[in-house]
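Engineer: Model the structure of this input:
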Amino acid sequence: MNLPPQFTGGLPVQKRTYQDLLALLGVNGAHPGGFLHTKRLLQKLQIQQNWTVLDAGCGSGLTSSYLVRAYGCAVTALDLNPLMIRNARRRFTQERLTVQLIQGDIEKLPLQNSAFDLIVAESVTVFTDIHKSLSEYARVLKPGGRLLDLEMTVESTLAGTELQELSQFYGMNNIPTESEWIQFFKQSGFTIESIEGASVSKTAGSLDVTNSHLDDIKDQELLRIWSKHQELTEKYAHTLGYRQFQASLPGND
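Structural biologist: Down below sits the predicted model:
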């Protein structure tokens, strides 16, 4: 069976990355627990209908869709990957939802200052220049605004060879420890309200691949990337973790 268009996207095989794989497969949740875990965290925030929400790194748009349907709030969905934008646009059209969809970089958000009550970022900030992205989150949040950020974390400082192996595959410069993440948030003006999470070995679930058809994939490069991800997840199960950071900005005096 030939690979369907959604699994090719016109990308040269040699340039495909882990992020491209997520886009091509239409993966909905790239963190342990997937969307069900995100949904549980959002329910704790007591989101109001009059809130403006930014889904930063929206992927296929599942979280944005849920926010609109469950809470009726105004949602802006942003992603840099053109295939993710296409997947999200298809979802919003099929579900007849009004979502502002923007292709853009979270390191330089094409958005106004103090525009949002809440930012949701799911396994995206770690793939960027963390200082730049957190500063941009702070810029576009309203005073008193809140940030829910679910990110890859290491349980202890990695050896050089370990960091190199993970960085080369996942395309990131750094994988912070929990304490390093806390410092990054504080440097950008955030106050940490709560932290949850554990190592991959103690966290239920993996990638949400319900929209994919792995058995139909004949593209050897995509299969290699998927297999490598599975291999690294197992190899570093006690080293890699995820944290759910809830943070806020100071309000107006």
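
Engineer: Only C-alpha atoms from now on, for both contacts and neighbour counts.
Structural biologist: Will do.

Engineer: Show me which residues of stretch 210-227 are buried.
Structural biologist: For stretch 210-227, burial by neighbour count (16 or more other Cα atoms under 10 Å) applies to Ser212, Ile217, Glu221, Leu222, Ile225.

Engineer: What is the nearest of those residues to Arg86?
Structural biologist: Ser212 (15.5 Å; Cα to Cα).

Engineer: what about the closest residue to the closest one other than its chain neighbours, neighbour count?
Structural biologist: Spatial nearest neighbour of Ser212, excluding adjacent residues (Cα to Cα, 6 or more residues apart in numbering): Leu25 at 5.0 Å. By the other Cα atoms under 10 Å criterion, the neighbourhood of Leu25 contains 23 residues.

Engineer: before we move on, back to that, among the buried residues of stretch 210-227, which are in helices?
Structural biologist: Among the buried residues of stretch 210-227, the members found in helices (DSSP state H) are Glu221, Leu222, Ile225.

Engineer: And the strand or helix carrying Phe169, what's buried?
Structural biologist: Here Phe169 sits within helix 160-170, counting by DSSP states H and E. Burial within helix 160-170, assessed by neighbour count using 16+ other Cα under 10 Å, is assigned to Leu163, Gln164, Leu166, Tyr170.

Engineer: Next, the structure of the following sequence, for comparison with the previous one:
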Amino acid sequence: MEKNYTDLLAALHIGGAHPGSLKQTKQMLDTVDLNKQSYVLDAGCGTGQTIAYVAQKYGCTVYGIDQHEEMIQKTRKRIAEIPSPVRVFKGNIEELPFEENSFDMVLSESVTAFTQVRKALKEYRRVLKPNGTLMMNEMTKIGHLEPDEQAEVKAFYGFSELLNQTEWENHLASAGFKQVESRMIPANKEAPGEVYRIEKLDRAYNDMLMYHQLLTEKYASKIGACSYISRLE
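Structural biologist: This next block holds a predicted model:
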């Protein structure tokens, strides 16, 4: 089976591949009121860095879901000794296996852009409780891209569409989120400890990583990231 960008992230053992990493996650979480009675869903939990942090800091019930088997296995190892209630599921966030009004907060970090966005947002809305909060950190178009440039980015990452800030906000509003706060995330360079050890990857992953780094540099002025915090009325 042909490998994709998500397979690459799993192979690199990345804790937080989203822009701003765990520091950005903490800043977003500081804007909400979580406690031991809260139910939180990390939609696209990856290797579990965020759900481990939320469970340990807030002591709340945390669910994670991801469709990548290797990511799920790494998450289960990470959370094995956390005393707070943490559960991990394998599944598709476009068809969440949860009842309506299940969560006080849904968190999605550099995940929704890889889905059929409208479907995913409707699912987030469905599983959130009244007055619940959706927090996203997503790749966002910040400059003009020619059709061939958009095609190049979408083909590599597997995006169905590449959205600017206004388009993300419009999609959120269409899904039923009436209060949307969006903010661009400042670009930051990787810390020395996060430099990828590409010599340990096989050839396919090595080539994929090099191409990812090429695209990141090529479109640095045209593609960024934005946080979107949406509260239901």
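
Engineer: what's the matching residue for the residue nearest to Ser212 of the first structure over in the second structure?
Structural biologist: Aligned counterpart of Leu25 of the first structure in the second structure: Leu12 (TM-score structural alignment).

Engineer: where's that match relative to Leu209 of the second structure, distance?
Structural biologist: 10 Å (Cα to Cα, to the nearest Å).

Engineer: With Ser227 of the second structure instead?
Structural biologist: 25 Å.

Engineer: give the contact list for the nearest residue to Phe159 of the second structure once chain neighbours are set aside.
Structural biologist: Using Cα to Cα, 6+ apart and skipping residues adjacent in sequence, the residue nearest Phe159 of the second structure is Phe114, 5.0 Å away. Contacts for Phe114 of the second structure (Cα atoms under 8 Å, 6 or more residues apart in numbering) come out as Tyr157, Gly158, Phe159, Ser160.

Engineer: Ser156 of the first structure too?
Structural biologist: Residues in contact with Ser156 of the first structure (Cα under 8 Å, 6+ apart) are Thr177, Thr239.

Engineer: Tell me the counterpart of it in the second structure.
Structural biologist: Using TM-score structural alignment, Ser156 of the first structure sits opposite Gly143 in the second structure.

Engineer: Kindly report the same for Pro176 of the first structure.
Structural biologist: Correspondence of Pro176 of the first structure to the second structure, assessed by TM-score structural alignment: Leu163.

Engineer: whereabouts in the first structure does stretch 24-31 of the second structure align?
Structural biologist: Mapped onto the first structure using TM-score structural alignment, stretch 24-31 of the second structure spans residues 37-44.

Engineer: Hmm, Val62 of the second structure is touching Pro83, no?
Structural biologist: No: here Val62 of the second structure does not reach Pro83: they are 11.4 Å apart, not a contact under Cα atoms under 8 Å.

Engineer: More neighbours: these two, which one.
Structural biologist: Counted by other Cα under 10 Å, Val62 of the second structure and Pro83 do not tie: Val62 has more neighbours, with 24 against 10.

Engineer: Per the alignment, the more buried one pairs with which residue of the first structure?
Structural biologist: Aligned partner of Val62 of the second structure by TM-score structural alignment: Val75.

Engineer: Now its match. Nearest residue, chain neighbours left out?
Structural biologist: Nearest non-adjacent residue to Val75 of the first structure, counting by Cα to Cα, 6+ apart: Val53, 4.8 Å away.

Engineer: Would you agree that neighbour falls within a helix?
Structural biologist: No: in this structure, Val53 of the first structure is strand, not part of a helix, as judged by DSSP: H, G, I helix; E, B strand; the rest coil.

Engineer: I figured it was touching Tyr137, is that so?
Structural biologist: No: at 11.6 Å, Val53 of the first structure does not count as touching Tyr137 under the criterion of Cα under 8 Å.
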